[in-house]
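1. Whatever this is, show me its structure:
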Amino acid sequence: MKFTELLTPDNIRQGVVASSKKALLEFIGRIVGKQVNSEQFTGLKCFESLFGREKMGCTAIGSGVAMPRARLPVGDKPIAVFLQLTEPIDYEAQDKRKVDLILAVLVPESLCSSYSANLSELSEKLTDKNLTKKLRAAQSAEEIWQVFEFADAYLDESVKEEAATTSN
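-> Next comes the predicted model:
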């Protein structure tokens, strides 16, 4: 799966200030709540869903990156939000590293089973050192989008090359 298939430029925030994991999840909840625009799934419900998932296990994936996720009770396509923080926050990561890059993914309940492999693939791509370096250096949401466009082309090509090498 490509970042640009899941994410939209409107859901990228650069230079976000967050004091804690909870504040960060609340911020994501407000962004997603406005988009879903449903009495059934408000920003508060989105936060509760993300926070509830976080209680089951930390969604930090290492190297200062987190990928919080939750289920959407409504909708027919996933919603993703990417945040670049100005200062890293304690995210209770296994590697003890503070987090400053976050890709939140909310998947409609009807699509959850078909997206589990996609989320693993994205998680792996998100820990690529070149990608995280470029995402941290980006100075605007537009630059972050361009980094993801480049990553989609480059990381997909390197995966294809690796698959071709191992099959020979």
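
2. For the rest of this, base every contact and every neighbour count on C-alpha atoms.
-> Noted.

3. Check this structure for its longest helix and report it.
-> Ranked by residue count and defined by DSSP state H, the top helix of the chain is helix 141-167.

4. Next, the second sequence, to be compared with the first:
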Amino acid sequence: MPIVKLFSTPEGILTLAPGNKAELLDLLAAEAANRLGRKKEEILQPLLGREKLGSTALGRGVALPHTRLEWLESPLAILARLTHPIDFDARDDEPVDLVFLVLWPEAASEGFLPALSDICRALRDQQLPRQLRQARSAEEALARLQAADQPDIDAGP
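-> Next up is the predicted model:
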């Protein structure tokens, strides 16, 4: 599934101001619960459980908290840009200011790892995180994600 389809509307992009990792996960779980018509705890507890296995910080200021949920019918992703970087227990000790939340249906587990891999692959290009940080609107950030999904086109023979 192309990354941009996970973030199909500008509402998938938030600006948040959490004080720490626990507060961030709580805010993201509340937002996802609101969008899905579920209770926040149904999302927060699996996210916290995943973080106990090891930090989902990728490094260079980016985190990818994720979990699979039995009751979820289709994937949901939220990109949060933080107004102030926070500690996320990253291996490189860099504070996090870009967060990709990915919730995935347990019944469709075959697409889960490829989706996470696609996000990680897009983020290897150091231009994308910088562009997402500099985007002046959710629409612009979504356009940057869409551009990152496009394969490189060789203009010459």
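
5. ok, and for the longest helix of the first structure, which residues are buried?
-> By 16 or more other CA atoms under 10 Å, the buried positions in helix 141-167 of the first structure come out as A141, E143, I144, W145, Q146, V147, F148, A151, D152, L155.

6. and if you look at stretch 110-119 of the first structure?
-> So for stretch 110-119 of the first structure, counting by 16+ other CA under 10 Å, buried means C112, L119.

7. what's the matching range in the second structure for that stretch?
-> Per TM-score structural alignment, the counterpart of stretch 110-119 of the first structure in the second structure is residues 107-116.

8. ditto for stretch 87-97 of the first structure
-> Stretch 87-97 of the first structure maps onto residues 84-94 of the second structure, going by TM-score structural alignment.

9. And stretch 129-149 of the first structure, by the same measure?
-> If you align by TM-score structural alignment, stretch 129-149 of the first structure falls on residues 126-146 of the second structure.

10. quick one: contacts of that stretch?
-> For stretch 126-146 of the second structure, contacts defined as CA atoms under 8 Å, 6 or more residues apart in numbering pick out 3-4, 7, 9-11, 13-14, 62, 81, 98, 122-123, 148.

11. Can you tell me which of those residues end up in strands?
-> Using DSSP state E, the subset of the contacts of stretch 126-146 of the second structure located in strands is I13, L14, V62, R81, L98.

12. Surely the second one and L79 touch.
-> Yep, that's L14 of the second structure we're talking about. Yes: using CA atoms under 8 Å, L14 of the second structure makes contact with L79 at a distance of 6.2 Å.
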